[in-house]
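In: Could you work out the structure for the sequence below:
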Amino acid sequence: MTSYAVALLRHVGMGPDIVAYLEAIDATLAPFGGRFVIHGGDKEHLEGAWEGDLIVIGFPDRAAARRWYASPAYQAILPLRSRNSQGDVILIDGVGSDHRATDILSRPAM
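Out: You can find the predicted model right below:
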């Protein structure tokens, strides 16, 4: 099942480190089948308070997403981003095309 690395980044200091990070990240994704699905962009605010930029990177499965994040290539560039931004990053699985909202009612309680 497709899995996603999702980041909500705030206060990104656009400077040489972030430019170097952006120039290098695509090469770290390729060996794991990763691709950008959302990378910031123009938002239309509908509800609540939203501060920051949403980044979503799709992977074939959770194992590939974990291997990418832990890879030496990504770990080498990660400080370029983390030193120059604040944010939250998670891995989360997608749902199938037949998913319905009520499907979550049968999940075990967390």
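In: Please count neighbours and contacts with C-alpha atoms only from this point.
Out: OK.
In: what's the neighbour count on the residue nearest to Ser85 when sequence neighbours are not counted?
Out: In space, and not counting its chain neighbours, Ser85 is closest to Val12: 4.3 Å by Cα to Cα, 6 or more residues apart in numbering. Val12 has 16 neighbouring residues, counting by other Cα atoms under 10 Å.
In: got a list of what Val12 touches?
Out: By Cα atoms under 8 Å, 6 or more residues apart in numbering, the contact set of Val12 is Asn84, Ser85, Gln86.
In: One more, please, to line up against the first structure:
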Amino acid sequence: MTAYAIAHLLSGEQHPEVAEYIERVQGTMKPFGGRFLVHNAQHETVEGVWNGDVVMIGFPDMEAARAWYASDAYREILPLRTDHLGGNVILVPGVPEGYDAAPAAAKLRAALAAESS
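Out: Model (predicted):
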């Protein structure tokens, strides 16, 4: 099942090392089947506060996403970004084709009913 690496990068110091990171990061993703889904795009905040930028990378599955993030190639370049830009990064599995949220709602309703009993 498809997995995603999602980064919320906060504004920070523009630095030549950040440019080097951007130049090199795609090469670290390719061996793991990763590809940019969102990068260097303007976003529209419709709820809450979202200062900074969003980056989203798709991978074939969670194992590939984890292997990329832990890879020597990525770990080598990671400080080029983190030394100058703060942020949050998550790895998250996608949902299968045809996913229906109704069972999740039913489970929540059952848990709420059990709490109020």
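In: rewinding a little: okay, and which of the contacts of Val12 of structure 1 map to helices?
Out: Among the contacts of Val12 of structure 1, none falls in helices (DSSP state H).
In: before we move on, back to that, what does the residue nearest to Ser85 of structure 1 correspond to in structure 2?
Out: Counting by TM-score structural alignment, Val12 of structure 1 lines up with Gly12 in structure 2.
In: ok, now Ile25 of structure 1?
Out: Checking TM-score structural alignment: Ile25 of structure 1 goes with Val25.
In: Helix, strand, or coil at its match?
Out: When classified by DSSP: H, G, I helix; E, B strand; the rest coil, Val25 of structure 2 comes out as helix.
In: Then Asn88 of structure 2?
Out: The three-state label given to Asn88 of structure 2 by three-state DSSP is strand.
In: if I read this right, it contacts Trp50, doesn't it?
Out: No - using Cα atoms under 8 Å, Asn88 of structure 2 is not in contact with Trp50; the gap is 12.0 Å.
In: Make sure Trp68 of structure 1 is actually in contact with Phe32.
Out: Yes - with contacts counted by Cα under 8 Å, Trp68 of structure 1 reaches Phe32, the gap being 6.1 Å.
In: can you list the contacts of Val12 of structure 1 in a markdown table and add neighbour count?
Out: Listed next are the contacts of Val12 of structure 1 as a markdown table, based on neighbours: other Cα atoms under 10 Å:
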| residue | neighbour count |
| --- | --- |
| Asn84 | 16 |
| Ser85 | 15 |
| Gln86 | 14 |
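In: No further questions, thank you.
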